[in-house]
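[1] No letters, just coordinates:
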C-alpha cells in the first residue's frame, strides 16, 4: 500500500496519513482522507511532494503517468514552458506545479505567466490545491485498475 500511495504523492507524511485511515468504506471516503492529508502538509512535506514532479514540458523519461498527464503539451510550447519554468523555479524554489490533465500547452503557458509573479505564500497554497487535484486524479485512476495494472 505504501508503494502505491508513494506513486500517487511523494510526500511521506501524506502517504502515512492516508494509509493510517485504512480501510476506507468507499472511494469518496478515501478521496476525502487524501484531501485532509493534503491540507495538513507542512512546507517541507509540500517540498518533498513537489520534488518528485518533473517540469511541465519535460515528462520523466519512461514515466507513463508523467507523460499521460502532460500529453497536452505540444512541441511548439515545450521550449517556452521550460524557459518560464526555470524563471519560476528561481523565484519560488520549486518547479511550476499545475494539474495538467486535459490542459493544452497554451493554457499551461498562460497559467505559468499568471502565477510566476505571485508571492511565495500565495503560490504555496495554489500548489497545494493543484497537487491535491493531481493526487485525486491519480487515486481515482488507481481505484479503476485491475490487479494486473490495466484499466477495468
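    Happy to help now that I have it. Just so we're clear, the structure is a prediction, and the values are computed from it rather than from any experiment.

[2] make it CA atoms for all contacts and neighbour counts henceforth
    Fine.

[3] Other residues contacting stretch 51-70?
    Stretch 51-70 is contacted by residues 10, 73, 77-79, 81-82, 85, 94-97, 100-102 when judged by C-alpha atoms under 8 Å, 6 or more residues apart in numbering.

[4] List the buried residues for the helix or strand where residue 110 lies?
    Counting by DSSP states H and E, the element that carries residue 110 is helix 105-115. For helix 105-115, the neighbour count (16 or more other C-alpha atoms under 10 Å) marks 105-106, 108-109, 112 as buried.

[5] Farthest out from the centre of the protein, which residue is that? Tell me.
    Largest separation from the mean C-alpha position in the chain: residue 25, at 24.9 Å (C-alpha atoms, centre = their mean).

[6] so it sits in a helix?
    No: using DSSP: H, G, I helix; E, B strand; the rest coil, the secondary structure at residue 25 is coil, not a helix.

[7] ok so, going back, continuing past the helix holding residue 110, what's the next helix or strand?
    Using DSSP H and E, the helix or strand that follows helix 105-115 in sequence is helix 120-143.

[8] this is the other structure I want to compare:
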C-alpha cells in the first residue's frame, strides 16, 4: 500500500495490479521498453518521480524502441476513430480549414516518405498552422536530428498523458 501523502491518482496507479498498470502505461506510450522501466520503478512517491522516471526511460530508448513508440501515434490531422486521447491532443486541427487539412496531409506523407514514420509533435495546445509550420521546418532535418526531436516530443506527450493518469480523480 502506498503512503497516504501520495496524491490519490498516483496512489491508485501504484496500487494497480501489474497487468492493469502495464495497460495504463501502454495507453500513454506504445514502447514496451518504456513501459517495462516505469513498471519496474513502482511505487512512485510523487508525480514528479514518475515524470523523471519517464524522462530517464525515454532517454534510453533505442531507435527500434522509438519506432515502436511512434507506431502508437496517428498522423496529425487524422486521429484514430474512437481514440479520445489523440482527438483531444490534436484539437488544433479539428477546426482547421479544408485547405490546411489537405496541406497537412500532403506534408505528413512527404515527412513519412523522408523519415519512414509519422510526423510526431506534442500537439496539445498547438494550432493547425503551428503544426504545419513545424513539419515544414523539420522536414529538412537529418534522420539523426529528427530522431532526437521525436524523442523530446514523445517525452512531452508522455508527461501530459501520465499527468492525466495520476492526477485524475477516480
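    Perfect, thanks for sending it. If you're wondering where the values come from, they're calculated on a predicted model, not measured in any experiment.

[9] what's the closest of the buried residues of helix 105-115 of structure 1 to residue 33 of structure 1?
    Distances from the buried residues of helix 105-115 of structure 1 to residue 33 of structure 1 were compared by C-alpha to C-alpha; the smallest belongs to residue 108, at 28.2 Å.

[10] mind checking what that closest one lines up with in structure 2?
    Residue 108 of structure 1 maps onto residue 131 in structure 2 when the alignment is built from TM-score structural alignment.

[11] I'd say its match and residue 123 touch.
    Yes: with contact defined as C-alpha atoms under 8 Å, residue 131 of structure 2 reaches residue 123; the gap is 7.1 Å.

[12] what's the distance between the equivalent of residue 62 of structure 1 over in structure 2 and residue 88 of structure 2?
    Residue correspondence, TM-score structural alignment: residue 62 of structure 1 in this structure matches residue 82 in structure 2. Residue 82 of structure 2 sits 11 Å away from residue 88 of structure 2 when distances are taken as C-alpha to C-alpha, to the nearest Å.

[13] Same drill for the two, tell me which one is more crowded.
    Higher neighbour count among residue 82 of structure 2 and residue 88: residue 88, with 14 against 8, using other C-alpha atoms under 10 Å.

[14] Write a ChimeraX command that selects only the buried members of the contacts of stretch 51-70 of structure 1.
    In ChimeraX, a selection of the buried entries from these looks like this (16+ other C-alpha under 10 Å):
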select :10,73,77,78,81,82,85,94,95,96,97,100
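
[15] Just the ones in helices from the contacts of stretch 51-70 of structure 1, please.
    77-79, 81-82, 85 (DSSP state H).

[16] average distance between the helix holding residue 110 of structure 1 and structure 2?
    Taken against structure 2, helix 105-115 of structure 1 registers an average deviation of 0.3 Å after superposition, with mean C-alpha distance after the TM-score superposition for structure 1.

[17] report the angle between the axes of that helix and helix 120-143?
    Angle between the axes of helix 105-115 of structure 1 and helix 120-143 is 150 degrees (criterion: axes from the mean of the first three to the mean of the last three C-alpha atoms, to 10 degrees).

[18] what's in contact with helix 105-115 of structure 1?
    With contact meaning C-alpha under 8 Å, 6+ apart, helix 105-115 of structure 1 is reached by 72-74, 77-78, 80-81, 84-85, 88, 96, 98, 100, 123.

[19] could you redo the last one with a cut-off of 6 Å?
    The set of residues that contact helix 105-115 of structure 1 without belonging to it, under C-alpha atoms under 6 Å, 6 or more residues apart in numbering, is 72-73, 77.

[20] Which position in structure 2 pairs with residue 28 of structure 1?
    That one, residue 28 of structure 1, aligns with residue 48 by TM-score structural alignment.

[21] so which helix or strand takes in that match?
    Applying DSSP H and E as the criterion places residue 48 of structure 2 in helix 47-59.

[22] quick one: the next helix or strand after that helix to helix 47-59, angle?
    The first helix or strand that comes after helix 47-59 of structure 2 along the chain, using DSSP H and E, is helix 63-70. Regarding helix 63-70 of structure 2 and helix 47-59, their directions subtend 120 degrees when assessed with the same axes, to 10 degrees.

[23] mean per-residue distance, the helix or strand following helix 63-70 of structure 2 to structure 1?
    In the C-terminal direction, the helix or strand that comes right after helix 63-70 of structure 2 (DSSP H and E) is helix 84-89. Between helix 84-89 of structure 2 and its aligned partner residues in structure 1, the average distance after superposition works out to 0.2 Å, using mean C-alpha distance after the TM-score superposition for structure 1.
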